[in-house]
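Asker: next comes the sequence, and after it the predicted model I'd like to discuss.
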Amino acid sequence: DIRVALHLAGTPIGPNDTAIAGHAIAAGAVLVTNNVREFARVPGLTLEDWVI
């Protein structure tokens, strides 16, 4: 569970971001976001930052 893993690591993210990350992982999707700092903590999540 994403929430538990991040909590145990001492790097939790918000509940909405947890749901978004979980959905992206389950769908095998790349998450496009400008909030890379927070989502980068989620193991197994593929990110794309289009704000660069």
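Answerer: That came through, no problem. Just so you know, these numbers come straight off a predicted model, no measurement behind them. Numbers count the residues shown, from 1 in each chain.

Asker: from here on, just use CA atoms for contacts and neighbour counts.
Answerer: Will do.

Asker: please, where are all the helices along this protein?
Answerer: Here the chain has its helices, by DSSP state H, at 2-9, 15-27, 36-39.

Asker: would TSV of the ones you listed with mean neighbour count and distance to residue 48 be doable?
Answerer: Shown next, in TSV, are the helices of the chain (neighbours: other Cα atoms under 10 Å; distance: least, Cα to Cα, whole Å):
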stretch	mean neighbour count	distance to residue 48
helix 2-9	13	19
helix 15-27	15	12
helix 36-39	14	8
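
Asker: out of those helices, which gets nearest to residue 46?
Answerer: helix 15-27 (7.8 Å; Cα to Cα).

Asker: which residue packs closest to residue 32, ignoring adjacent ones?
Answerer: The spatially closest residue to residue 32, leaving aside those adjacent along the chain, is residue 48, at 4.8 Å (Cα to Cα, 6 or more residues apart in numbering).

Asker: this is the other structure I want to compare:
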Amino acid sequence: MADTPDGIADLTPGELRAIELFEMAGFDVELLETPEPPVVVPLVRRRGHVA
């Protein structure tokens, strides 16, 4: 299909059905790019300060 949006192959059957229902209800549906997951920086715990 020439007008198939990129990324639609990655959607679950439930997500595809939800898009179909929104379109049938008259909503304009636009697929957005999935953002990269956030980078998790480990928390460095420091021991108590000794003076």
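Answerer: Here it is on my side, so go on. Computed from a predicted model, the values in this text were never measured in an experiment.

Asker: please state their TM-score.
Answerer: Aligned and superposed, the two chains score 0.36 in TM-score terms (TM-score structural alignment, normalised by the length of structure 2); 29 aligned residues with a Cα RMSD of 3.4 Å.

Asker: quick one on the thing from earlier: from memory the residue nearest to residue 32 of structure 1 sits against residue 24, does it?
Answerer: No. Using Cα atoms under 8 Å as the test, residue 48 of structure 1 is too far from residue 24 to be in contact (12.0 Å).

Asker: overlap of the contact sets of those two?
Answerer: Contact criterion Cα atoms under 8 Å, 6 or more residues apart in numbering; residues shared by residue 48 of structure 1 and residue 24: 30, 31.

Asker: quick revisit: distance check, the residue nearest to residue 32 of structure 1 against residue 27 of structure 1.
Answerer: Using Cα to Cα, to the nearest Å, residue 48 of structure 1 is found at 15 Å from residue 27 of structure 1.

Asker: could you do residue 21 of structure 1 as well?
Answerer: Between residue 21 of structure 1 and residue 27 of structure 1 the distance, using Cα to Cα, works out to 10 Å.

Asker: what about residue 30 of structure 1, neighbour count?
Answerer: 13 (other Cα atoms under 10 Å).

Asker: how far away is it from residue 22 of structure 1?
Answerer: Distance, residue 30 of structure 1 to residue 22 of structure 1, by Cα to Cα: 12 Å.

Asker: can you list residues touching both of residue 21 and residue 27 of structure 1?
Answerer: Shared contacts of residue 21 of structure 1 and residue 27 (Cα under 8 Å, 6+ apart): none.

Asker: give me the element residue 20 of structure 2 is part of.
Answerer: Assigned by DSSP states H and E, residue 20 of structure 2 belongs to helix 13-24.
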